[in-house]
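A.B. asks: Here is my input; please provide its structure:
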Amino acid sequence: MKANHIETLGDELYEALRGQYTLAPLTEREPDITIDDAYHISLRMLQRRLADGEVVTGKKIGVTSAPVQEMLGVFQPDFGFLTDAMVFADGADISIADCMIQPRAEGEIAFRLKHDLVGPGITEQDVLDATETIMPCFEIVDSRIRDWNIKIEDTVADNASCGVYVLGSTEVDPRDVDLPALHMTISRNGEFHSEGLGSAVQGNPLTAVAWLANTLGQFDIPFLAGEVILSGSLAPLIPVVAGDRMSLEIAGIGGCSCNFV
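C.D. replies: Next comes the predicted model:
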């Protein structure tokens, strides 16, 4: 795909983000689009956000668990960038009208890095060695693609369907817990909704983060000390609307909550 066309598509996604509207799937309009094309479209979208004053604060992997893959019909992980404009504090009120289009909540384990990681060649042990703490997290994904009618190229181009994310207020050393065995429960409006294990994300969250480091390493994008890495949803995505209160608890780590207004 030619560079000027990549810029045009990235600009379209950026304008949809700012205007809070959706677009027809890129894969319908551009049947020959590749994942490499999609990644460069996402970089153009990110470039526009950085020009607005946003700062990259981390990276994310998505579509890692079987329930999410089945729900979206996308059967390989996506990847994208986090910025300071996306993060909310534990217990925050999030205005859907101000920043969302068709949001869905997912419960995750977030990693905070103390050392850089530069792929390829990153192992699970490398990820563990580079991680300072882990914490519970809600990622509120949001697609600029109409009706979530996405293929892998659509979501990669759309910055992995990033919306916003909420970090829990407790952080623990990942060496003190059994990451695949971590049990998460999610409640909506005070009632149990779903649950999942750390093993839902590629068998181990460390595996997912290593995959992301190696995938971005192919594009010469490193993980940097201090960044937050979202490792993927442990349970199916949950559509949310104004008035919903979401909370989760991960045994051995702590909880996280947010309110949609």
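
A.B. asks: Only C-alpha atoms from now on, for both contacts and neighbour counts.
C.D. replies: Noted.

A.B. asks: Show me where the stretch 51-200 of the chain has its strands.
C.D. replies: Secondary structure of the stretch 51-200 of the chain, counting by DSSP state E, counting those that start in this stretch: strands at 56-62, 78-83, 87-89, 92-94, 103-113, 131-142, 164-167, 183-188, 191-197.

A.B. asks: and the next element down the chain from the last one?
C.D. replies: For strand 191-197, the succeeding helix or strand toward the C-terminus, using DSSP states H and E, is helix 205-217.

A.B. asks: Show me what the next helix or strand after that following helix is packed up against.
C.D. replies: Note on helix 205-217: by DSSP H and E, the next helix or strand toward the C-terminus is strand 228-233. Counting contacts by 3 or more CA pairs under 8 Å, 6 or more residues apart in numbering; DSSP states H and E, strand 228-233 is packed against strand 56-62, strand 103-113, helix 205-217.

A.B. asks: To compare with the earlier structure, here is another sequence to fold:
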Amino acid sequence: MTESTGLATASQSAIAAAAERLAAASASGVPCAPVRDLIGPDDLTAAYAVQAELTRRRLAAGARIVGRKIGLTSEAVQRQLGVDRPDLGVLFDDMAYADGDAIPAARVLQPRVEAEIAFVLRADLADGPLDAARVRDAIGYGVAALEICGSRIAGWDISFGDTVADNASSGAYVLGRERRTLEEFEPVDVVMSMRAGGEEVSTGTGAACLGDPIEAVVWLARTARDLGLPLRAGQVVLSGALGPMRPVAAGDTVTATLSGLGAVTARFTGGTS
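C.D. replies: You can find the predicted model right below:
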């Protein structure tokens, strides 16, 4: 990490203990206490070290990295969670669902859904200047997406350090069917409406995502490279919420409509598989 927090980085034993606490919550399905007692509430170096250890464990168990997510890009979501900065997490192959799929609600701990634009990269973002022009050129297409956020931490009682350590509160995601190049739509101009049970539960625009979803990906590309895992061609990027999150449970159906990108739907069912 190149960003300094001004705080002492937690010890390796504290980082390992935080990773073990979060891993145990994921394995048992029982949310745990926050990990800020171990690594501090806003020590980015320590928090990303915990995330890296959990990623290492997932890869050792056979998971594949298929992309990244940017979290906390919307002011509305930041207010919901009491934070003021974006973060990033890793997307694994078992997080992906297709439009309209049935998703077991228990698959994600304490699930909340948000609507966003996903991008699929056609080129690496690893070397040289990572500016908006470079990012736009690297994007193959965009699609409407739903992210099912989850927290291994009981009651979503999270500081910034907690959510970073917990893989940016990632859970699962759904990509829409319509693919559009940046010649066919402008991300900052997208208008979003998300409905659940026939009721509109969230609205927003591309401008709610760090001012422009492209700028969010610029931030991600630079930060991911700093962390030693640059973005690669073929990866999915969830660029961040366009409006507030909504809790969901078994029996809910959520549909988000994004202008220029169509709609995407997730159905939540009982059980875990």
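
A.B. asks: returning to that earlier point: what's the most buried one of the helices and strands packed on strand 228-233 of the first structure?
C.D. replies: The highest mean neighbour count among those, using mean count of other CA atoms under 10 Å, belongs to strand 103-113: a mean of 25.

A.B. asks: hmm, back to that, of the strands of the stretch 51-200 of the first structure, which approaches residue 218 of the first structure most closely?
C.D. replies: Closest approach to residue 218 of the first structure among the strands of the stretch 51-200 of the first structure is made by strand 78-83 (12.5 Å; CA to CA).

A.B. asks: So which bits of the closest one are buried?
C.D. replies: Using 16 or more other CA atoms under 10 Å as the test for burial, strand 78-83 of the first structure gives 78, 79, 80, 81, 82, 83.

A.B. asks: OK, contacts around the spatially most central residue of the first structure?
C.D. replies: Nearest to the geometric centre of the first structure sits residue 60, at 4.3 Å (CA atoms, centre = their mean). Contacts for residue 60 of the first structure (CA atoms under 8 Å, 6 or more residues apart in numbering) come out as 79, 80, 81, 82, 160, 212, 229, 230, 231, 232.

A.B. asks: again with residue 179 of the second structure
C.D. replies: 141, 142, 143, 261.

A.B. asks: Which one of these sits in the busiest neighbourhood?
C.D. replies: Of all the contacts of residue 179 of the second structure, the highest neighbour tally under other CA atoms under 10 Å goes to residue 142, namely 27 neighbours.

A.B. asks: Check the alignment and tell me where that one lands in the first structure.
C.D. replies: Aligned counterpart of residue 142 of the second structure in the first structure: residue 134 (TM-score structural alignment).

A.B. asks: before we move on, what about residue 163 of the second structure?
C.D. replies: When the first structure is aligned by TM-score structural alignment, residue 163 of the second structure is paired with residue 155.

A.B. asks: any idea how far its match lies from residue 26 of the first structure?
C.D. replies: Per CA to CA, to the nearest Å, residue 155 of the first structure is found 9 Å from residue 26 of the first structure.

A.B. asks: which of these two has more neighbours?
C.D. replies: Per other CA under 10 Å, whichever of residue 155 of the first structure and residue 26 has more neighbours is residue 155, with 30 against 22.

A.B. asks: contacting residues around that one?
C.D. replies: Residue 155 of the first structure sits next to 78, 143, 161 when contact means CA under 8 Å, 6+ apart.

A.B. asks: Between these, which sits nearest residue 178 of the first structure?
C.D. replies: Residue 178 of the first structure lies nearest to residue 78 out of the contacts of residue 155 of the first structure, by CA to CA, at 25.0 Å.

A.B. asks: what lines up against the closest one once you look at the second structure?
C.D. replies: Using TM-score structural alignment as the criterion, residue 78 of the first structure maps onto residue 87 of the second structure.

A.B. asks: about what we covered before: any chance of the contacts of residue 155 of the first structure in TSV, with distance to residue 15 of the first structure too?
C.D. replies: Formatted as TSV, the contacts of residue 155 of the first structure follow (distance: CA to CA, whole Å):
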residue	distance to residue 15 of the first structure
78	21
143	13
161	15
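
A.B. asks: now the aligned partner of residue 18 of the first structure in the second structure: how far from residue 20 of the second structure?
C.D. replies: Using TM-score structural alignment, the equivalent of residue 18 of the first structure in the second structure is residue 27. Applying CA to CA, the value for residue 27 of the second structure to residue 20 of the second structure is 10 Å.

A.B. asks: before we move on, what about residue 126 of the second structure?
C.D. replies: 31 Å.

A.B. asks: Over to residue 29 of the second structure?
C.D. replies: According to CA to CA, residue 29 of the second structure stands 14 Å off from residue 20 of the second structure.

A.B. asks: And for residue 266 of the second structure?
C.D. replies: Counting by CA to CA - residue 266 of the second structure and residue 20 of the second structure are separated by 31 Å.

A.B. asks: Going by distance to residue 110 of the first structure, which of the contacts of residue 60 of the first structure wins?
C.D. replies: residue 230 (4.6 Å).

A.B. asks: which residue lines up with the closest one in the second structure?
C.D. replies: When the second structure is aligned by TM-score structural alignment, residue 230 of the first structure is paired with residue 238.
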